[in-house]
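K.L.:
Pasted the sequence and its predicted model underneath.
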Amino acid sequence: MQVAKPVGRNASALKYDILSALGVSALCGDKHRQRLLLRLMVLITTRYNWQSNELSMGRAEIARLWSVDERTVKREMAKMRSAGWVEVKRAGVKGRVTVYALNLDGVMAETAGNWDLIGTDFADRMGDRHGGAGAPAHTADPKVIPFQPRARTDAAEGAWGQVLARLRIEAPAQTTAWFGQLSEMAHEGGRVTLAAPSRFVADYVSTHFQAHLLRAYAAVDPGVRRIEVVPVES
C-alpha cells in the first residue's frame, strides 16, 4: 500500500482528515495511547514539513514541546517507530539532528478501525483515495495504490465464518479494517491459529484485539482457550 503525500490540490482537506483520524483514534484508547498520539499530532502540527515529508527536530526541542525530559523523548520516539507511525529518514550525525518521516501507510493502518466513528462518508473518502490529494482522480498516478482495508468475510467458512459474522455485528469498523484480513490456519485442541497478511497486522491484532477475538470464538466454540495470530507474508 502507498498513500500519496498530501500536497497539491485538496492537500489541506487530506491533512485535516489525517489529523482527525489520529485524534479520534487517540480518544478511543487508554491514557498511554492518547498521550502518544497527542505527542505525534503536536509534532505534525508544529514542525512537520508535508511537502518533503520531513520532521527535523532535536531531542531538546521535542522535549520542550512535550514538557518532558530528553530520555522521555527517546523512549516515545522509539514507540512511534515501533508502531510504524514514523521512520528515520536521515540519522543524526556530527551534530546534525535526526530527520524523521511520517509513515502515512502506518498512520492509515493505525486509525482505520475508527474511521466509521467520524462518519461513513469519512471512511469511504479515506479508503477510496486514488492518487491522494496531489492530483485529481482522472490524473491519478497509476503507480500509487490507495490505502484500502481488505476484507475476506464473504469467503470465510466454518467456525471462522461464524466468528466473522458475529464480529461484523459487534465491531463492523474493526472487522473491515482488521479481522477481515485474517484467515483460519488451524483449529484444534482448544487452540486457534489465524493467518495475517503481514507482521504489522499480526502484531496489531494480537496487541489490541486478542480478548475480543477470544470472546467471539468462545461464543461459537466454548472449547477455544487460546488464539495466535501469525504473519504469512507473500
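P.N.:
Right, received. Where do you want to start? Residues are numbered from 1 along each chain as shown.
K.L.:
only C-alpha atoms for contact and neighbour calcs from this point on.
P.N.:
Noted.
K.L.:
Contact partners for the residue nearest to the spatial centre of the chain?
P.N.:
In the chain, the centroid-proximal residue (CA atoms, centre = their mean) is Glu110; its distance is 1.6 Å. Taking CA atoms under 8 Å, 6 or more residues apart in numbering, we find Glu110 in contact with no residue.
K.L.:
Could you report the separation of it from Val205?
P.N.:
Taking CA to CA, to the nearest Å as the measure, Glu110 falls 11 Å from Val205.
K.L.:
what's the answer for Glu87, then?
P.N.:
Glu87 is 21 Å from Val205, by CA to CA.
K.L.:
same deal with Thr72?
P.N.:
27 Å.
K.L.:
ok, those two, which is more surrounded?
P.N.:
Comparing Thr72 with Val205 by other CA atoms under 10 Å, the one with more neighbours is Val205, at 22 against 15.
K.L.:
and the more buried one, helix, strand or coil?
P.N.:
With DSSP: H, G, I helix; E, B strand; the rest coil as the basis, Val205 sits in helix.
K.L.:
want to compare, so here's the second one:
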Amino acid sequence: MQLAKPVGRNAAALKYDILSALTIYALSGDKHRQRSVLRVISLITTRYNWRNNELSIGREEISRLWSVNERTVKREMARFRALGWVTVKRPAARGRVAVYEIDLKQIMIDTQEVWPIIGSDFQARMSEDSEPVTNVVPFAAKPPGPEINTPEAKPEDVWSQVQSILHGRDPELWASWFQHLSESERAGGRVILVAPSRFMADYIAQKWTARLLAAYSRVDPSIRTVHVNAAD
C-alpha cells in the first residue's frame, strides 16, 4: 500500500480518507469496536500532529477527553499498541507527558475490509495496486518475502506467519531487520527472539518491539511480551 505523509497540497484529502476509513470501520462493527475506534478518532482530531506524526498527551488528559478513568485509558492504550496502531515515541517523565506515534499505514491495512463500502473511487485510491505517478526510477526491486510455503514451513508455524505479516506491512524494513531474527522460545505468553549481533538486538528491541508484538498478537493473542536477545 502506498500511503503518503498527510502534509502538503493533498493533505486535507488524505486526512479525510483516513478518518472516513476509521469511521466506517467502527460503524461496521459492534458497540465495543465503535467505542474503541471513536476514542482513536478523538485523539487524532484533538491532539495529533499530522506533520510530525506525534501525539503528545498524558493519561490524565486522555481520561478527560474520553470521560473515563485512567485505568480504562491504560487498558485501551495497551490494546492500541498491541494492534500496532500506536507506539510510544518518548515515554512519560517527570514534568513531561508521553509522546506517541500513530501508524496510519497499519490503520489503513486493518480497515481495508470496509473500503468497498465507502466506494470504488476510495478503494482505487487506497489499493496497493494503485501506484503513484512518478518519474523517479526505483533503485531496487521490492524485497522478496519469507518463504513460508515450503515443505519445511507448516501452516501452523507461528513464527512463519509473523514473518509474513511483518513483510506485508513493510518489505524494506523486514529485509533490513526482521528477516535476520529467529525464534528461540515461545511459552507462557512470552516470546524470545534472537538477533545475529548485539547491535541489531538492541536496536530492534528499542525501535520495533511494539511492531513485533502486534504481529504476534494477530497470530497468537496469548502472546503478551516479546524480547530480543543477541546470539552471542
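P.N.:
Right, received. Where do you want to start? Only a predicted model underlies this, so the values are computations on that prediction, with no experimental measurement involved.
K.L.:
what number of residues lie near Phe199 of the second structure?
P.N.:
12.
K.L.:
Could you look up the SS state of it?
P.N.:
helix.
K.L.:
do Tyr100 of the second structure as well
P.N.:
strand.
K.L.:
Go ahead and confirm it touches Ala92.
P.N.:
No - judged on CA atoms under 8 Å, Tyr100 of the second structure makes no contact with Ala92 at a distance of 9.9 Å.
K.L.:
Of those two, which one has the most company?
P.N.:
Tyr100 (20 against 16).
K.L.:
give the contact list for the more buried one.
P.N.:
Glu54, Leu55, Ser56, Val86, Thr87, Val88, Lys89, Arg90.
K.L.:
how big's the offset between the helix or strand containing Lys15 of the first structure and the second structure?
P.N.:
Lys15 of the first structure is located in helix 11-28, with elements delineated by DSSP states H and E. Helix 11-28 of the first structure differs from its equivalent in the second structure by a mean of 0.4 Å after superposition (mean CA distance after the TM-score superposition for the first structure).
K.L.:
Determine the set of other helices and strands touching that helix.
P.N.:
If contacts are counted by 3 or more CA pairs under 8 Å, 6 or more residues apart in numbering; DSSP states H and E, helix 11-28 of the first structure sits against helix 31-47, helix 104-111, helix 115-118.
K.L.:
For Thr45 of the second structure, see how far away the residue nearest to Ser20 of the second structure when sequence neighbours are not counted is.
P.N.:
Closest residue to Ser20 of the second structure apart from its sequence neighbours, by CA to CA, 6 or more residues apart in numbering: Ile118 at 7.9 Å. Going from Ile118 of the second structure to Thr45 of the second structure by CA to CA gives 20 Å.
K.L.:
ok, now Leu166 of the second structure?
P.N.:
Leu166 of the second structure is 28 Å from Thr45 of the second structure, by CA to CA.
K.L.:
Looking at the two, which one has more neighbours?
P.N.:
Shown here are Leu166 of the second structure and Thr45; by other CA under 10 Å, Leu166 has more neighbours (24 against 12).
K.L.:
pretty sure the more buried one contacts Leu213?
P.N.:
No - contact criterion CA under 8 Å: Leu166 of the second structure and Leu213 do not qualify, at 10.6 Å.
K.L.:
ok, the residue nearest to Gln112 of the second structure when sequence neighbours are not counted - how many residues close by?
P.N.:
Excluding its sequence neighbours, the residue lying closest to Gln112 of the second structure (CA to CA, 6+ apart) is Ala21, at 7.9 Å. Using other CA under 10 Å, the number of residues around Ala21 of the second structure comes to 22.
K.L.:
Tyr48 of the second structure too?
P.N.:
Count around Tyr48 of the second structure with other CA under 10 Å applied: 19.
K.L.:
So for it, what's the nearest residue that isn't a sequence neighbour?
P.N.:
Leu55 (4.7 Å).
K.L.:
From Ala13 of the first structure, how far out is the residue of the first structure positioned farthest from its centre?
P.N.:
In the first structure, Lys94 marks the outermost C-alpha relative to the chain mean, sitting 33.7 Å out by CA atoms, centre = their mean. As for Lys94 of the first structure, its distance to Ala13 of the first structure is 38 Å (criterion: CA to CA).
K.L.:
quick one, what contacts the nearest residue to Arg199 of the first structure once chain neighbours are set aside?
P.N.:
In this structure, Arg199 of the first structure finds its nearest non-sequential neighbour in Pro231, 4.8 Å apart by CA to CA, 6+ apart. Taking CA under 8 Å, 6+ apart as the criterion, Pro231 of the first structure is in contact with Ala195, Ala196, Pro197, Ser198, Arg199, Val201, Ala202.
K.L.:
before we move on, what about Ser25 of the first structure?
P.N.:
Ser25 of the first structure neighbours (CA under 8 Å, 6+ apart): Thr111, Asn114.
K.L.:
Residues contacting stretch 90-98 of the first structure, please?
P.N.:
Taking CA under 8 Å, 6+ apart as the rule, stretch 90-98 of the first structure contacts Ser56, Met57, Gly58, Val88, Lys89, Val99, Tyr100.
K.L.:
The residue nearest to Gln112 of the second structure against Met108, yeah?
P.N.:
Yes - the criterion here is CA under 8 Å, and Ala21 of the second structure meets it with Met108 at 7.1 Å.
K.L.:
Common neighbours of those two, please.
P.N.:
What both Ala21 of the second structure and Met108 touch, as defined by CA under 8 Å, 6+ apart, is an empty set.
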